[in-house]
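> model this:
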Amino acid sequence: MTERGLILPLHPAGGVGLPQLPPLALYIHIPWCVRKCPYCDFNSHAASPELPETAYVDALLADLEQDLKHVHGRELTSIFFGGGTPSLFSAEALGRLLDGVEQRIKFARDIEITLEANPGTFEQAKFRAYHQLGINRLSIGVQSFQEAKLKALGRIHNGDEAIRAADMARNAGFDNFNLDLMHGLPDQSLDDALADLRQAIDLAPTHLSWYQLTLEPNTVFWNQPPTLPEDDILWDIQEAGQALLAEHGYAQYEVSAYARDGLRARHNLNYWSFGDFLGIGAGAHAKLSSPNGQIVRAWKTRLPKDYLDPSKAFQAGERILSREELPFEFLMNVLRLTDGVAADLFTQRTGLPIAELASARREAEARGLLLADPTRLVATREGQLFLNDLLQHFLP
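Modelled structure (predicted):
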């Protein structure tokens, strides 16, 4: 079968194989935090006084060893330490882990290595040591700079600590760091939200993740919902905040991501471009492609005690994506990008001909949700605002 003159192998689901494998990233989950926040639905657990650093690093490397069959000769373009609060781990533990990863998989020359950190865990010497390990990007979970809002969110830091964290990151050698900031917080006004955003901008991060608080199942907030701003206020916050960010040189490139020129988060861009990623650690997820065109989503056992139990398997399950699922899975990611992607990336990442999307594309374009451009897959402004409505057109 040919697509634009390229001869492609048959796809096991009945389409075509992949012209080449996507870039490969690594996600490492460290599941402990000082205290579980009431809005958090991530796989995180309150830490005991003594973290099992040595045992957990050993388990992570053994987990990775079992996943090496998915590498297929690729190098790692990025690594992301997520959690929980990965900055609870010592530099010694993270250094042994990074050494072990690099012994098993080659690092790209310009690899991006990001560590999530919370202001309440910052120590200057510790973060300088992180930087010396080769960790070259931080993502700092500020959420707000206002005492009342931080208290409502159950955060362990105060506003002054959040400001100092950004200064300490820079002093430790990190010239590339993200601030994580929420809006739509309990009883938040437009002025409150913009004050938070102005304070974040004043700290001159290279990247801002600015997103609305949502109430997720299996959280304290879901069962005991706080009073959140009305929809009209949320809309005003979104519009005014985006204008403020643009005014200060932060270009929006994804639903909730804003960056200085050339400093977009490469690890997350790989997710949103339907790239591949290994996932190690308790509850970590992965998306992996094979040379024969098979694409799998896999996930690891969730509870740390089970993950550390040598009698139990690291992997909890996996699911092979069917031909019918692939269009939705692909577009669910790439349409989050403000500029979308080149249309031919669909075939490169899924192995399916772009003609598979033709009927749904016409419907979405007719509704004004998808840009009528045969060379690109891009949501219109309305499509970005109503992304779920847009994606409904591509459900299997």
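> Every contact and neighbour count from this point should use C-alpha atoms.
OK.
> And the spatially most central residue of the chain, how far from A259?
Note on the chain: the residue nearest the mean C-alpha position is N268, at 4.9 Å, using CA atoms, centre = their mean. Separation of N268 from A259 (CA to CA, to the nearest Å) stands at 12 Å.
> my read is the residue nearest to the centre of the chain is in a strand, agree?
No. Counting by DSSP: H, G, I helix; E, B strand; the rest coil, N268 is not part of a strand but helix.
> Any figure for the gap between it and T206?
15 Å.
> just T54 next, same as before
In this structure, T54 and T206 are 33 Å apart, going by CA to CA.
> Between these two, which is the more surrounded one?
Using other CA atoms under 10 Å as the criterion, T54 and T206 rank with T206 on top: 22 against 14.
> what about E356, neighbour count?
The burial count assigned to E356 is 15, neighbours taken as other CA under 10 Å.
> and the residue nearest to D389 when sequence neighbours are not counted, what does it touch?
Closest residue in space to D389, ignoring its immediate chain neighbours: G383 at 7.6 Å, by CA to CA, 6 or more residues apart in numbering. G383 sits next to G368, L369, L370, D389, L390 when contact means CA atoms under 8 Å, 6 or more residues apart in numbering.
> Just among the residues you listed, which is most surrounded?
So for those (other CA under 10 Å), the most neighbours sit at L390, 27 neighbours.
> Looks like that one contacts A364 (just checking).
Yes. Between L390 and A364 there is a contact at 6.4 Å, judged by CA atoms under 8 Å.
> ok, now which ones touch Q315?
Contacts for Q315 (CA under 8 Å, 6+ apart) come out as A298, W299, K300, T301.
> again with A93
Counting by CA under 8 Å, 6+ apart, A93 makes contact with E53, T54, V57.
> Sort out which of those are in helices and list them.
E53, T54, V57 (DSSP state H).
> and the longest strand that the chain contains, what other elements does it pack with?
Scanning the chain for the longest strand, with DSSP state E as the assignment, gives strand 107-117. Using 3 or more CA pairs under 8 Å, 6 or more residues apart in numbering; DSSP states H and E, the elements in contact with strand 107-117 are strand 76-83, strand 137-143.
> Please give the structure of this sequence too, so both can be compared:
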Amino acid sequence: MPVAPLIPPPLSLYVHLPWCVRKCPYCDFNSHEARTALPFDAYVEALLADLEFDLPLVWGRTVHSVFFGGGTPSLFPAEAIDRFLQGASSRLRFAPDVEITLETNPGTAEHGRFEGYRAAGVNRLSFGIQSFDDGCLQRLGRIHDSREAEAAVKQAQDAGFDDINLDLMFALPQQTPAMAETDVERAIALAPAHVSHYQLTLEPNTVFAVRTPEGLPDEDTAWTMQEACQARLAAAGYAQYEISAYARPGRQCAHNLNYWRFGDYLGIGAGAHGKLTLGSEQSILRRWKHKHPARYLATAGTAGAIGGDERIAPEQRPFEFMLNALRLREGFTLALFRARTGLDDEAIAAPLERAIARGWLAREDGERIRPTELGLRFANDAIALFL
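Okay, the predicted model is just below:
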């Protein structure tokens, strides 16, 4: 049971833009193919109405990061992003150093648009590259090729962006360890600040889950790829600070760090999820919005746009906290656990000792808990102990 007051943590804003040119066969995100002209103006108005409706949940709090996810946010013109950010910053207090990330697909990058995004206030770009091998890209259903990927990153750099993330996937259909390493080499050559490097997984309700692609590497080969790529990234100055995230010094993603430290985030847009600590009632609320864009557009700004509200019960909080914190190399302090969950150390004492005994977690100075190298590899098993 709660024994300490819940202290509202840093707040982020997540904005979901749900359309894409073509749905990838591995994608389980709330994304919808753009079959007609997109309602940019109407959707921005809906986002601002949605934000207005949720404002009472976050009155007086400062937003430290904004993340435009999708879908493919770069389908939206810079003018639409600018209008939203102006409207949002007039309703919320943005920190002076607020990180504002926009996900972009190289296949939707247009010359001149990056300058517009930067003028609108976007200061970080995340490119969904996935691979620099054209055969792998085709098998993944991507709409860009390697030439377009490299050109788009260089255009963004020419527009003044120096905080750039490149998303790469490994264990792709018909991919060899040498091919995976080449992807990392080509990413490093573009000198991004950050690299996300994660294994392809076959998620339920995707095309790949129904029709398994041929030539998927087995788990041992996938692990060989991960170790080799991790070593190459480290040699180039990219430190692994989360299971699938690597950054140059000081260039970690502030938005994602807030997730992993069990921070708060307000989620607006079709299918967006949020998690908020409500100090007035000493509870943690999860809220999500309806997924289908048409329904969202029709109801945004009213209770009708809410897909669901759920309070995270005290007995659920240890698992929810560990689901995030144990992905980080830094782990967490027991003080952070108490502040974010309102629970005493006893709430996790037994599973914590089991995880330490199995070599998955280590305790430092009695206060900090870190995953070991083995624990990072078996993070899901370690997290499951706290269910």
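> can you map out the helices along the stretch 251-396 of the first structure?
266-272, 304-307, 326-334, 345-350, 358-366, 381-385, 387-392 (DSSP state H, counting those that start in this stretch).
> In the second structure, what stretch matches the shortest one?
Spelled out, it's helix 304-307 of the first structure. Alignment of helix 304-307 of the first structure against the second structure: residues 293-296, by TM-score structural alignment.
> repeat for the last one
Helix 387-392 of the first structure lines up with residues 379-384 of the second structure when matched by TM-score structural alignment.
> That stretch vs the first structure, average offset?
Once the two are superposed, stretch 379-384 of the second structure sits an average of 1.3 Å from its aligned residues in the first structure (mean CA distance after the TM-score superposition for the first structure).
> any residues touching that stretch, and which ones?
F319, M322, L323, L326, R327, A355, W360, G375.
> distance between it and the chain's centre?
19 Å (CA atoms, centre = their mean, to the nearest Å).
> quick one: the residue lying closest to L361 of the second structure once chain neighbours are set aside and E330 of the second structure, what's the gap?
Nearest non-adjacent residue to L361 of the second structure, counting by CA to CA, 6+ apart: P371, 4.3 Å away. P371 of the second structure is 8 Å from E330 of the second structure, where distance means CA to CA.
> The two: which has the busier surroundings?
When P371 of the second structure is set against E330 and neighbours are counted by other CA under 10 Å, the residue ahead is P371, at 26 against 14.
> so the more buried one touches R329, yeah?
Yes. Contact status for P371 of the second structure versus R329: in contact at 6.3 Å, counting by CA under 8 Å.
> so which of the ones in helices among the contacts of A93 of the first structure comes closest to G141 of the first structure?
When these are compared for distance to G141 of the first structure (CA to CA), E53 wins out at 22.0 Å.
> any idea what the closest one aligns with in the second structure?
Here E53 of the first structure is matched to F40 in the second structure, going by TM-score structural alignment.
> for its match, what are its contacts?
Per CA under 8 Å, 6+ apart, neighbours of F40 of the second structure: F76, A80.
> can you list contacts of stretch 176-192 of the first structure?
With CA under 8 Å, 6+ apart as the test, stretch 176-192 of the first structure has contacts from 136-144, 149, 152, 169, 193, 197, 200, 205-213, 226-229, 233-234, 236-237, 263.
> Strands of the stretch 201-350 of the first structure, residue ranges please.
207-212, 251-254, 257-259, 276-280, 285-289, 295-300, 315-320, 341-342 (DSSP state E, counting those that start in this stretch).
> and those, which is most packed in?
Per residue and on average, the most neighbours among those fall to strand 276-280, with a mean of 26 (mean count of other CA atoms under 10 Å).
> What span of the second structure is that strand aligned with?
The aligned range for strand 276-280 of the first structure is 264-268, by TM-score structural alignment.
> Helix, strand, or coil at F114 of the second structure?
helix.
> neighbours of the counterpart of it in the first structure, just the number please.
When the first structure is aligned by TM-score structural alignment, F114 of the second structure is paired with F127. Using other CA under 10 Å, F127 of the first structure has 25 neighbouring residues.
> what about the closest residue to F127 of the first structure other than its chain neighbours, neighbour count?
Leaving aside its sequence neighbours, F127 of the first structure sits nearest to A172 (CA to CA, 6+ apart; 5.9 Å). The number of residues packed near A172 of the first structure is 19, by other CA under 10 Å.
> circling back: out of the ones in helices among the contacts of A93 of the first structure, the closest to A108 of the first structure would be?
Checking those against A108 of the first structure with CA to CA, the nearest one is V57 at 22.1 Å.
> show me what contacts the closest one?
V57 of the first structure is in contact with A93, L94, R96, L97, counting by CA under 8 Å, 6+ apart.
> The last one and Q315 of the first structure: what is the separation?
If I follow you right, that is L97 of the first structure. Distance of L97 of the first structure to Q315 of the first structure, given as CA to CA: 19 Å.
> The third one now?
With distances taken as CA to CA, R96 of the first structure is found 23 Å from Q315 of the first structure.
> likewise the first one?
In this structure, A93 of the first structure lies at 23 Å from Q315 of the first structure, with CA to CA as the measure.
> How about the second one?
Spatial separation of L94 of the first structure from Q315 of the first structure under the definition CA to CA is 22 Å.
> Alright, that wraps it up for me.
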